[in-house]
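>>> Pasting the sequence and the predicted coordinates here, then a few questions.
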Amino acid sequence: MTFKETDHWSLDADHCIAAALIMKKTIPQGGMSARLSILYAPKGPLLDWTNESLRSRVLNDLQAIAKKQSAIFLKVDPDVVLGTGVPSSKEDVIDQHGQAVMSELQRRGWRYSSDQIQFKNTVLIDLSASEDELLRRMKQKTRYNVRLAEKKGVALRIGKQEDLGMLYKMYAETSVRDGFVIRDEGYYRTVWALFMSGAESSMINDQWSAPSAEPLIAEVAGEPVAAIFVFYFAGRAYYVYGMSRAAHREKMPTYLLQWEAMRRAKAKGCTVYDLWGAPEVFDESDSMWGVYRFKEGLGGKVVRTLGAWDFAPNPFWYKLYSEVIPRVLDVMRSRGKAKTKQSLGT
């Protein structure tokens, strides 16, 4: 069973000073474990983490909730910045506020999670600059590839609801080629359609504050060859899904897609374009290294955050769960890859 509960902290009925959406999943087994659960506050809790008294109050309450719910653990992964730039590089800047939060979690017995749900690090592009300046900040090879795509006849268009089947198939092809696991088609079609309807509503009402998304599709001679989904919320744009086909890759359609995404986000009033993910370890051993090099070329800044931390009221069950769940996930990933291949007829 899964349910969601929202907790908030306020000074009065009209002034929310902190909030957390807590997702709960019970363990589907008999006996004592039927009363156990796991809790997760995605990208939360939300609060001013520099406010020490508020921070202490929220953490106290979250720990109490975990105990009351008989949780194996409560996982949080707020966007608390630990630093910017690649570690040990000349751009490396430590954020003292973030370091203080990490130290407090350690003092309280929270553990850095071996199961990171969200990307701990990302690359952000400052969209406040002019388009000429955004191009100048790109690496030379990236700028060249943007212009090459234009010269080679890559055309772009905004996707529609009727494109979702094609987009899922392209995403599935990408996952098989690059070796990552995706969900079933129904999940993506639901998410994509929901946020695309938000974009349509925003266009009608001339209001871009509501969450929305749009697919950008690159075509060569009318044939879709690559696409990205860009999400918009609260002055930020997020590159969440990317997909491509093997055909016409030499025409560099993905570079033109990213440039158009930046231009559209800027036109919508967004000040930041979040490229959604960077390596946890900044060297070639990290599975995201190749993707990071592509994102790095777009001229963004690495932002390192706190990542996911677990509060485990019952160390025994937490240790048992931590030892078992990686094996279960490996099996699920293998089955997921096989299912995706089967859906493509490969």
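Noted; the coordinates are in hand. Numbering: from 1, shown residues only.

>>> going forward, measure contacts and count neighbours with C-alpha atoms only.
OK.

>>> Strands of the stretch 151-300 of the chain, start to end?
155-158, 212-220, 223-233, 236-244, 272-274 (DSSP state E, counting those that start in this stretch).

>>> Looking at those strands, which is nearest to Cys16?
Using CA to CA as the measure, strand 223-233 is the one of these that comes nearest Cys16, at 19.4 Å.

>>> residues making contact with the closest one?
Under the criterion CA atoms under 8 Å, 6 or more residues apart in numbering, residues 167, 170, 195, 208-219, 237-249, 253-254, 257, 261, 265, 270 lie in contact with strand 223-233.

>>> For PyMOL, write the selection for the buried entries among those.
The PyMOL command for the buried members of the contacts of strand 223-233 (criterion: 16 or more other CA atoms under 10 Å) is given here:
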select buried, resi 167+170+195+208+209+211+212+213+214+215+216+217+218+219+237+238+239+242+243+244+245+248+253+254+257+261+265+270
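
>>> give the contact list for Trp309.
Lys75, Val76, Asp77, Trp110, Arg111, Tyr112, Ser113.

>>> if you skip the residues just before and after it, what's nearest to the second one?
Counting by CA to CA, 6 or more residues apart in numbering, Val76 lies nearest to Ala41, which is 5.1 Å off, once chain neighbours are set aside.

>>> is it true that that neighbour touches Ala19?
No. Using CA atoms under 8 Å, Ala41 makes no contact with Ala19, being 9.8 Å away.

>>> Neighbour count: those two, which is higher?
Legend: neighbour count by other CA atoms under 10 Å for Ala41 and Ala19, higher for Ala41 (23 against 17).

>>> how much space between that one and Asp79?
12 Å (CA to CA, to the nearest Å).

>>> Find the residue at the geometric middle of the chain.
Trp276 (4.9 Å; CA atoms, centre = their mean).

>>> can you pull the contacts of it?
By CA under 8 Å, 6+ apart, the contact set of Trp276 is Phe119, Thr122, Val123, Tyr238, Tyr239, Val240.

>>> Let's have those residues in JSON lines, adding distance to Lys319.
Formatted as JSON lines, the contacts of Trp276 follow (distance: CA to CA, whole Å):
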{"residue": "Phe119", "distance to Lys319": "23"}
{"residue": "Thr122", "distance to Lys319": "29"}
{"residue": "Val123", "distance to Lys319": "33"}
{"residue": "Tyr238", "distance to Lys319": "35"}
{"residue": "Tyr239", "distance to Lys319": "35"}
{"residue": "Val240", "distance to Lys319": "32"}
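
>>> now for the longest helix belonging to the chain, which elements pack on it?
Counting by DSSP state H, the longest helix found in the chain is helix 315-344. In this structure, helix 315-344 packs against strand 71-76, helix 164-178, with contacts taken as 3 or more CA pairs under 8 Å, 6 or more residues apart in numbering; DSSP states H and E.

>>> what is the orientation angle of it with strand 71-76?
70 degrees (axes from the mean of the first three to the mean of the last three CA atoms, to 10 degrees).

>>> and here's the other structure:
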Amino acid sequence: MTVIEPAAARPDEAEAWDAEVLAAQARAHYMQSSAWARTREGSPWTALRDRIDVDGDQYPVQLFARKAPLAGTLYHAARIAGVTPAHVAALTERARSYPKHVFAVKAEVFQAYDERLVEAFEAAGWVRTVSSQYEHAVMVDLSGSLDEVAARFKKRARNSYRSAAKQGVTIDEVPMTPESTARMHELIDAVRERTGGYFRPHSYFQRIWDVYDDEGQGRFFYATYEGETVASAFVIRFGDTAWYKDAGSQRENPKSFAPYAMQWAIMQRLHAEGVTGYELANVPDPAEWETSDIRGLYVFKTAWAPEPVRYMPSFELPLNGRYRLWQKAGRYLRALYTRRTRDAWY
């Protein structure tokens, strides 16, 4: 069985790949989609596709390959889902057949923490490693009626979006135009300046927005208060799941509750389209949120679900002796790359 490159795939092939992933990977992540492979074009990462035999069924996996100084090539299985111990055994066997220049495979699993699955990875020779994605998040359950959805929110969420509505906060889905994307960049930059946190460059965001707009899988939402756009969101949908991918805002008027109104409007739109899970992305470790620099985000996001989700840790499978070089120097090389390019390695 050979690994194939999807970058040159025809639109019908891309559509078939997405259907295959959605059928095989429960709650499949958008990083396994054809659209995400398109976002990597022109980057140091090359998107590859593999199909792995698991108990007689084909398990599709999108891999991203990148050369690492001194070590060789790393294969990255980004946010795979629907993984069981049987999948781990099959992934391990398949990885050991990859070309000799591949020194390791990195696997990041988009599933809630499962000790049995962790043990399966470790028993097969995979070692824990630093994650490129967040470990804790909020997943909003959009199943059932809208009344049932809202009943699962904490009281502060319901009170906040109702208050925003009374004050005249309005939410609109906005077409992606040069003007609307420029405003999105401005609002993201406002958060960057306000928090001092690390953000990817404009070109990174723009590439993702352009691709997902073209695929019909991404959209902008804007919140307006007293005639001014005060908050924005870029939402990705893949299958029956959606993600609060990017966001920007002015310093919030605490009495407007515009972000709450925006999220509730997004959820209502997604619910009407059949989405059953809406991920609000990164939150701090629940055990340490009170001392986190983003504790405000924790309070906001956890208003929409009973408990945050803890995802599986990341693993790497060493394939040859060069992996030791990556273990020793990888963190330094990734940090050096970020300082030189102002972009993240992953």
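Structure's in. What do you need? A quick note: this is a predicted structure, and the numbers were derived from the prediction, not measured.

>>> coming back round to it: would you mind finding the most buried of the helices and strands packed on helix 315-344 of structure 1?
strand 71-76 (a mean of 27; mean count of other CA atoms under 10 Å).

>>> Run the chain-centre distance for stretch 122-130 of structure 1.
Here stretch 122-130 of structure 1 is found 17 Å from its chain centre; the criterion is CA atoms, centre = their mean, to the nearest Å.

>>> what range in structure 2 does that stretch sit on?
Using TM-score structural alignment, stretch 122-130 of structure 1 lines up with residues 137-145 of structure 2.

>>> Show the end-to-end separation of the matching stretch, please.
Across stretch 137-145 of structure 2, the terminal residues are separated by 23 Å (CA to CA).

>>> contacting residues around that stretch?
149, 267, 271, 275-284, 301-302, 304-305, 307-311.

>>> Also stretch 187-205 of structure 2?
Here stretch 187-205 of structure 2 has contacts from His185, Val230, Ala231, Ser232, Ala247, Gly248, Ser249, Gln250, Arg251, Arg342, Asp343, Ala344, using CA under 8 Å, 6+ apart.

>>> And those, which two are furthest apart?
Greatest spatial distance in the contacts of stretch 187-205 of structure 2: Val230 and Ala344, 27.9 Å, computed using CA to CA.

>>> higher neighbour count, the two?
Between Val230 of structure 2 and Ala344, counting by other CA under 10 Å, Val230 is the more crowded of the two (21 against 16).

>>> Show me what the more buried one lines up with in structure 1.
In structure 1, the residue matched to Val230 of structure 2 (TM-score structural alignment) is Val225.

>>> With Val211 of structure 2 instead?
By TM-score structural alignment, Val211 of structure 2 lines up with Leu194.

>>> Tell me how far that match lies from Thr6 of structure 1.
21 Å.

>>> same deal with Met102 of structure 1?
24 Å.

>>> can you check Glu214 of structure 1 too?
Glu214 of structure 1 is 28 Å from Thr6 of structure 1, by CA to CA.

>>> Likewise for Ile325 of structure 1?
From Ile325 of structure 1 to Thr6 of structure 1 the distance is 26 Å (CA to CA).

>>> re earlier: any chance of the contacts of stretch 187-205 of structure 2 in a markdown table with distance to Ala19 of structure 2 as columns?
Output for the contacts of stretch 187-205 of structure 2, formatted as a markdown table (distance: CA to CA, whole Å):
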| residue | distance to Ala19 of structure 2 |
| --- | --- |
| His185 | 32 |
| Val230 | 37 |
| Ala231 | 33 |
| Ser232 | 30 |
| Ala247 | 28 |
| Gly248 | 32 |
| Ser249 | 35 |
| Gln250 | 39 |
| Arg251 | 41 |
| Arg342 | 35 |
| Asp343 | 31 |
| Ala344 | 30 |
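
>>> ok, so of the residues you listed, who is nearest Ala71 of structure 2?
Among these, Ala344 lies closest to Ala71 of structure 2 (CA to CA), at 18.9 Å.

>>> so that closest one makes contact with Leu333?
No. Applying CA under 8 Å, one finds Ala344 of structure 2 not in contact with Leu333, separated by 11.1 Å.

>>> what's the overlap in contacts for these two?
In contact with both Ala344 of structure 2 and Leu333: no residue, using CA under 8 Å, 6+ apart.

>>> which position in structure 2 aligns with the residue nearest to the centre of structure 1?
Under TM-score structural alignment, Trp276 of structure 1 pairs with Ala281 in structure 2.

>>> separation between that match and Gln133 of structure 2?
Taken as CA to CA, the span from Ala281 of structure 2 to Gln133 of structure 2 is 10 Å.

>>> what do you get for Ala123 of structure 2?
23 Å.

>>> can you check Ala77 of structure 2 too?
12 Å.

>>> Please identify every residue contacting each of these two.
Common contacts of Ala77 of structure 2 and Gln133 (CA under 8 Å, 6+ apart): Glu108.

>>> Just the element for the closest residue to Pro313 of structure 1 other than its chain neighbours, please.
Closest residue in space to Pro313 of structure 1, ignoring its immediate chain neighbours: Lys67 at 6.0 Å, by CA to CA, 6+ apart. Under the criterion of DSSP states H and E, Lys67 of structure 1 resides in helix 52-68.

>>> and what of Lys4 of structure 1?
Per DSSP H and E: strand 2-12 holds Lys4 of structure 1.

>>> Okay, angle between that strand and helix 52-68 too, please.
Using the same axes, to 10 degrees: strand 2-12 of structure 1 against helix 52-68 is 150 degrees.

>>> And the contacts of strand 2-12 of structure 1?
With CA under 8 Å, 6+ apart as the test, strand 2-12 of structure 1 has contacts from Cys16, Ile17, Ala18, Ala19, Ala20, Leu21, Ile22, Met23, Lys24, Lys25, Thr26, Val58.

>>> just checking, what residue in structure 2 corresponds to the last one?
With the correspondence set by TM-score structural alignment, Val58 of structure 1 lines up against Leu91 in structure 2.

>>> Check the fourth one too.
Using TM-score structural alignment as the criterion, the counterpart of Ala19 of structure 1 in structure 2 is Pro60.

>>> Figure out which of the helices and strands packed on helix 315-344 of structure 1 is closest to Ile94 of structure 1.
Closest of these to Ile94 of structure 1 is strand 71-76, at 21.4 Å (criterion: CA to CA).

>>> On the three-state scheme, Ala129 of structure 1 is what?
Judged by DSSP: H, G, I helix; E, B strand; the rest coil, the three-state class of Ala129 of structure 1 is coil.

>>> What is the burial count for it?
The burial count for Ala129 of structure 1: 13, using other CA under 10 Å.

>>> Leaving out chain neighbours, which residue sits closest to Thr84 of structure 1?
Of all residues not flanking Thr84 of structure 1 in the chain, Val303 sits nearest, at 4.5 Å (CA to CA, 6+ apart).
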